[in-house]
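A.B. asks: predicted model follows, preceded by the sequence.
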Amino acid sequence: MRYLLLLIIAVPAAEIGFLLLSGKTIGVWPTILLIILTGVLGAYLAKREGLQTIRKAQEQFRMGQIPGDAVLDGICIIIGGILLLTPGFLSDIFGFLLLFPPTRKPVKLLMINALRKRIEKGNIRIIK
């Protein structure tokens, strides 16, 4: 819980700092245009990647498989899209990392390991 509070305070402060630095370095209007551009580009990429993930999940369902990997991809894409629509350069960097499949793999591994640890601790129960 302490880390979450620190994250809620530190991330917006860093975002504001980078926005101020960018406004001072390249100007206010280029900074605003850059924020709008990353938002529009992020929405497009999130839509494209999301549709590909839905197709992949449907294909796995047709083959009788559980689309676990597609679900993790979908979670990463949703979080990445939200981060890209949020104004700020740090959130944009992490958002783009979550949208591109090669950089999404390490995040998915972290998610799987965290889920596995919670299951082993007994915090999550799997009912069969």
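C.D. replies: Good, I have the coordinates.
A.B. asks: please make it C-alpha for all contacts and neighbour counts, starting now.
C.D. replies: Will do.
A.B. asks: setting the sequence-adjacent residues aside, check what's closest to the most centrally placed residue in the chain.
C.D. replies: When the chain is reduced to its mean C-alpha position, the nearest residue by CA atoms, centre = their mean turns out to be residue 80, at 2.6 Å. The shortest distance from residue 80 to any non-neighbouring residue, by CA to CA, 6 or more residues apart in numbering, is to residue 95 (3.8 Å).
A.B. asks: state the distance from residue 21 to residue 35.
C.D. replies: Distance, residue 21 to residue 35, using CA to CA, to the nearest Å: 14 Å.
A.B. asks: tell me where the longest helix sits in this structure.
C.D. replies: helix 28-62 (DSSP state H).
A.B. asks: right, and the helix or strand after that helix?
C.D. replies: Downstream of helix 28-62, the next assigned helix or strand under DSSP states H and E is helix 68-85.
A.B. asks: one more to weigh against that first structure:
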Amino acid sequence: MFVVILALLIIWPIAELFVMVQVADWIGFFWMLFLLFASSVAGMMILKHRGRAHWRRFRGAVDERRPPAKEAFDGIMITVGALLLIIPGFITSVIGLFLLFPPTRWLIRLVALTLFASKFKVAATTASWGNRGYGYYRGSRQPDYDIDGDAVDVTDRTDGEPLPQLRSGPESSEDQVDRNP
């Protein structure tokens, strides 16, 4: 794996330079620079706007209590595609454009699912931690009643010693022990 990454780090820039020289020879040096600059600006704009839109879709899926796998995958593909557009180079820009188009994202998602679905277990859970406590969400109904109960003092143990007394109210204020670490 290390050899493959090292080869990519050496071969990729050489391939990008070769394509840049060919494009500059075909349309001119300044037009080539303009295309690279326009690609970078487009990548930044896509990253800003589409990234926010996919984050809203992701949060919407979580709020609807369904697994946000499609939204997460699309968000990652759009982010990677926009970053590849920002990097100067025509090969990276073409790969970035493939990652940005929905039909090619669908195809990449299908290939990724078939390759990796058998290797991972899928689990999803949702929880909320707000000022209303664990398990509260906007659609839940809170009960409008209190549950009353009685406490029973049990003093018998199997070894013969009494259990510690638990008291509440003003009479136990002198017995309180600071239990905070």
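C.D. replies: Now that the structure is in, tell me what you want to look at. Computed from a predicted model, the values in this text were never measured in an experiment.
A.B. asks: helix, strand or coil for the residue nearest to residue 80 of structure 1?
C.D. replies: Three-state call for residue 95 of structure 1 (DSSP: H, G, I helix; E, B strand; the rest coil): helix.
A.B. asks: neighbours of it, how many?
C.D. replies: By other CA atoms under 10 Å, the residues close to residue 95 of structure 1 number 25.
A.B. asks: which residues touch it?
C.D. replies: The contact partners of residue 95 of structure 1, taken as CA atoms under 8 Å, 6 or more residues apart in numbering, are 42, 79, 80, 81, 82, 83, 84.
A.B. asks: what about 6 Å?
C.D. replies: By CA atoms under 6 Å, 6 or more residues apart in numbering, the contact list for residue 95 of structure 1 reads 80, 83, 84.
A.B. asks: what of residue 71 of structure 2?
C.D. replies: Taking CA under 6 Å, 6+ apart as the criterion, residue 71 of structure 2 is in contact with residue 58.
A.B. asks: can we see that at 8 Å?
C.D. replies: 54, 57, 58, 61.
A.B. asks: and residue 41 of structure 2, by the same measure?
C.D. replies: Neighbouring residues of residue 41 of structure 2 by CA under 8 Å, 6+ apart: residue 86.
A.B. asks: now it: how far from residue 34 of structure 2?
C.D. replies: From residue 41 of structure 2 to residue 34 of structure 2 the distance is 10 Å (CA to CA).
A.B. asks: residue 26 of structure 2 too?
C.D. replies: Residue 26 of structure 2 is 14 Å from residue 34 of structure 2, by CA to CA.
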